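Chemist: predicted coordinates and the sequence they were generated for:
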Amino acid sequence: MRRQPFQNILSLMFFLLSFFLFAQDNRKASLPNVVFILADDIGYGDIGVYGGKVPTPNIDSLAAQGIRFTDAHSPAALCAPSRYSFLTGSYPYRNGRPGGSWDANFSSGFSFNGDRTKAGKHITVGEIMQDAGYETAFFGKMHLGADVFDKDGKLITEKDKLNTMDYSRGVEDGLNEHGFDYCLGLLSGIQHEPFAYFENGHYKPIDPRNPADNSSTRLLKNGFYRVSDNGLSEIVEAGKVPARGDEDYDSSQAGIILTSAAVNFIDRHQRENDKKDVDQPFMLYFASQAIHVPHTPPFDFDGDPSTINKQVYGKTGAVTSDMVYELDLQVGEIINKLEEEGIADNTLIIFTSDNGALWPNVTHYGNKDHDNNGHFRDYKASIYEGGHRVPFIAKWGDGSKEGSRIKPASVSDQVIVGHDWVAAMYELTGQDMAEDQAKDSASILPILLGKQPENKKLHDFVLYQAGFAYDGAIREDDLVLMVNRDNEATELYDLSTDKAQENNLIDNENYSETITKMKQKFLKYNDHNNETVEPRTTKAFKVK
């Protein structure tokens, strides 16, 4: 019997719909898992593959199987402003807070432009990945702001009032509201109050037998506390007003707790995939507490000091380098879990740091030959190269030439900023970027995949920011012009011949016109007093 034309049309429509759905499912299945690892205070020279003398075999293996960047920079030379940028792809000043959103007495850096009464929206990489069908999770140090309240329901806006926080109420406007399906972490890292873990906005006592309310907290003062058999806990920045935290809080166990939770997330995600017979990818954002002060490494990373299987404290001869070694163990635990699940080869792993190397007064590495800033000038919080030049490593594949999307043991000298990975996630997942989002991010995906020649630069220029945005700089090619808080051009360096920044060219007449143009460009793109109108520094990524 001959089909009617209408039936033929229906059949064709059904076939096209089925093909579209099949293609979509296949596209999702082909997308890699993504693990982004953000270290705290790791300098350019802290990692073995960058010349460091502390053992970092797991991080080194990522470089051996992937790509290492030699000219990568954190968005700012200090943690809080950088952390906003790593999640949004925009420079720190874009939300009206060039100095960062720091502790929980600040409102969220994503919801407001530095003013709780002023509406604004800064899309995070978590939301980007959710839109692409990923399950997203965050573990670790935040310093991104949030809303917390006292027992009377009053919003806390002063840091010295955080010890009046009503823990039973938890946190509002946190990362769960900004793109993360699951979140476990420390609102202000291991150095600031509240000294407690929050899971999906709810206070999560370290001892599950304790109630999740104020009765399981205590006031803490600066100093050491022996609260476990596996390490010493220290409070270093509580200030004059006693800080509140979990009564079982132990800074030496933070890395163990966060890493175990990240590994458990991968396990849980894979079990759910198997149960549902799907292949949903995940994006895991791991913000390590290492190596920020207090430097309190655990005795044993396995958590049982009675049998030292993975020694940390005393492993390297100094507590700071012990923390670097612990960081490497954290990375190793995550890599091992990916391999155990058989998904390591289809997981894009990125490793970098929130700012440059620690200052000399806290850098006790136990090895006199260890140079944590890699011979670059100055340290964390500084506008000089040592303040923001950081390791940046990416791996995607099995480590062989044939089985890797990223060429093994490759090195790139491209100038990149850490938040360029955000644009790469737009490109990876095939999504257009809105003009008002990720305003300073350029996709590094073509570089990772070997599709962009080294002589084709990613950025026409980049901006540098010191710790609290008091001083800034603009870089074009190898020239770096520094501009102080009074908008005066004070120093000019040519990194092609002077990586240590010892020869200030600001008074060299041959550069007078260049200095004028670079200063004008810096002021055009870095007007902190008018955060709503600065133009993009990069082109918004669009799917071609």
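Modeler: Thanks, I have the structure now. Numbers count the residues shown, from 1 in each chain.
Chemist: hey, let's count contacts and neighbours off CA atoms from now on
Modeler: OK.
Chemist: shouldn't Trp396 be in contact with Phe351?
Modeler: No. Assessed by Cα atoms under 8 Å, Trp396 is found out of contact with Phe351, at 12.0 Å.
Chemist: ok, these two, which is more surrounded?
Modeler: Per other Cα atoms under 10 Å, whichever of Trp396 and Phe351 has more neighbours is Trp396, with 27 against 21.
Chemist: got a list of what that one touches?
Modeler: The contact partners of Trp396, taken as Cα atoms under 8 Å, 6 or more residues apart in numbering, are 65-66, 345-349, 404-406.
Chemist: what's the closest of those to Asn504?
Modeler: Set against Asn504, the nearest of the contacts of Trp396 by Cα to Cα is Gly66 (36.3 Å).
Chemist: put this beside the first:
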Amino acid sequence: MPDPARPNVLVILADDMGYSDVGCYGGEIGTPHIDGLADRGVRLTNFYNTARCSPSRASLLTGLHPHQTGVAELVNNDGPAGYPGSLTERCATLAEAFRAAGYRTHMTGKWHLSNEREQPDGTWPTRRGFDRFWGTISGAGSYFQTTTLHDGEIPIPLSELGEDFYYTDEIGSHAAGAIRDAAAHGQPFFGYVAFTAPHWPLHAKDEDLANTRGRFDEGWDVLRTRRHRRQIAAGICAENATLDDRDPAVIAWDDEPEQKWQLQRMEVYAAQVQAMDRAVGRILAALDDTGQRDNTIVVFLSDNGGCAEELSSDPESAQRFRRHHLIIPPRAPDGTPMRVGNTPEIRPGTADTYTSYGRAWANLSNTPFRLYKRWVHEGGISTPLIVSWPNGGFSGGVLDAPHQLTDIAPTLFEATEVQPLAERNGRTLPSLPGVSMLDVLRGGQAVEHDLFWEHIGNAAIRVGRWKLVHEYGSPWELYDLASDRSERNDLAGEYPDRVQDLAARWQDWADAVGVLPYNQVLVARARMPRQPA
């Protein structure tokens, strides 16, 4: 058995899942295994990601702000005047630090931190500290025909995937297997499980869909109000918390002309969340079976808020998307052409489709907030964070202390007494900017510290109860999150001195971590050579 004095670490990341989708944060989908983690641990209500998948992964795995890692937007290389889009040599991953301390390290699922998707290079997980890797190098993809899938550095062709292959289930099985192997070798482990669920495309197994049919028939308006009431009852939101109005771009449910199709979209999305919860249950069962549950720090969160992206049905757009990202199979398993896009003529869920659930349902997922993935308003950056460690003194609490991704690495290092790497391949590494949450997770006092964000020109800073935020090209907005977490009442005009002070603090941070002016990034991107057809 592993040394009981050295806790294991297991980080579980959902993809594009909104703040209120899991049951213990107000959702009606049904997530008993994830909710069980909360029952044996703590929930944070004011925890933040970085608004997009790749930057969140980079920050989570390094403890740095995304701009310090080379992955500030996605995995596109924008040349010398933009971000490189792959992990730089000037950062170390958690896996590298834990492996140096004698831990076995494994990863299953989505990497999405390298702009080289086909040929192994120094930015692949096998070369950034993971002893064992099974998963995808690229971003989202088919759940039935998963592209860029690798076992270590060996590609797994579509022809080798069985008829019953479903990516979420396989991620759970491989993660459970890695946990059992670590126990057999008597070593503590650092595990990273990065699901693609519930990121588009909308793909679900029939048995999962059977459990979600009819659950959303009352529509997004009624369900959003009910989620908010459950959040207040559970202590996720304060009793005086406001519910942001329905997105102005979303029509009332009663006026929706395609209700049947809209319900199908949300039912498939919910089935994907349920499949992920089932896979989490399989992983936790491996901890139980090997006697490691009580001494394993389990962290569960999402990489960004709910996703409002609509997929185009235009054939040229779909072909360009497939070519640049390698994530749409050329044909369905039965040889029929893929049907890409969000139209009522394409019923979501099956392997021959490639669709998303859209803005209206993302607005439900992000209850009680506004805006979505890509924005740094609350709907884009707020995530559930559940931390369970029975031996560590965590027990069933709901905590309101504000924290963000850069605080996870210091917390894990303090809890395990593992030291962060000071250098890598002869390069001195930057010190970690975050603070440990260990004391607050045990019921102690929170450490006040400023929180910062920048993504595609959208920017924000939170200092205590105050948040300054703007969209690219728009003026700063100021919110008192203690009474207005939904960002309904902009106070910038009432407190110009506070706006000026927070904006100056944000700029100092941006200069320190290497934030590039977004107009410069756009110019650099426009000058990059186009990919060949």
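Modeler: Received the coordinates, thanks. As the structure is a computational prediction, the values presented were derived from the model and not from experiment.
Chemist: superposed, what's their TM-score?
Modeler: Overlay of the two chains. TM-score (TM-score structural alignment, normalised by the length of the second structure): 0.70; 409 aligned residues with a Cα RMSD of 3.3 Å.
Chemist: now, the contacts of Trp396 of the first structure that are in strands?
Modeler: 347-349 (DSSP state E).
Chemist: please tabulate those residues in CSV, including the columns neighbour count and distance to Asn504 of the first structure.
Modeler: CSV is the format used below for those (neighbours: other Cα atoms under 10 Å; distance: Cα to Cα, whole Å):
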residue, neighbour count, distance to Asn504 of the first structure
Thr347, 23, 44
Leu348, 20, 40
Ile349, 23, 38
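Chemist: nearest to Thr296 of the first structure, of the residues you listed?
Modeler: Ile349 (26.9 Å).
Chemist: roughly how far apart are the closest one and Asp440 of the first structure?
Modeler: To Asp440 of the first structure, Ile349 of the first structure is 22 Å away according to Cα to Cα, to the nearest Å.
Chemist: three-state assignment of the nearest residue to Glu267 of the second structure once chain neighbours are set aside?
Modeler: Counting by Cα to Cα, 6 or more residues apart in numbering, Glu267 of the second structure lies nearest to Thr212, which is 5.4 Å off, once chain neighbours are set aside. Here Thr212 of the second structure is recorded as coil under DSSP: H, G, I helix; E, B strand; the rest coil.
Chemist: neighbours around the aligned residue in the second structure for Ile291 of the first structure, how many?
Modeler: By TM-score structural alignment, Ile291 of the first structure lines up with Pro198 in the second structure. Pro198 of the second structure is flanked by 28 other residues according to other Cα under 10 Å.
Chemist: pretty sure Pro198 of the second structure is touching Asp15, no?
Modeler: Yes. In this structure, Pro198 of the second structure is within contact of Asp15 by Cα under 8 Å, at 5.9 Å.
Chemist: trace Val411 of the first structure over to the second structure, please.
Modeler: Under TM-score structural alignment, Val411 of the first structure pairs with Val398 in the second structure.
Chemist: so where do the helices sit in the stretch 301-450 of the second structure?
Modeler: Ranges of helices within the stretch 301-450 of the second structure are 315-325, 358-365, 378-381, 408-416, 438-441, based on DSSP state H, counting those that start in this stretch.
Chemist: quick one on the thing from earlier: shared with the second structure, which of the contacts of Trp396 of the first structure?
Modeler: When you map the contacts of Trp396 of the first structure onto the second structure and apply both residues aligned by TM-score structural alignment, their matches' Cα atoms under 8 Å, the shared contacts are 65-66, 345-349, 404-406.
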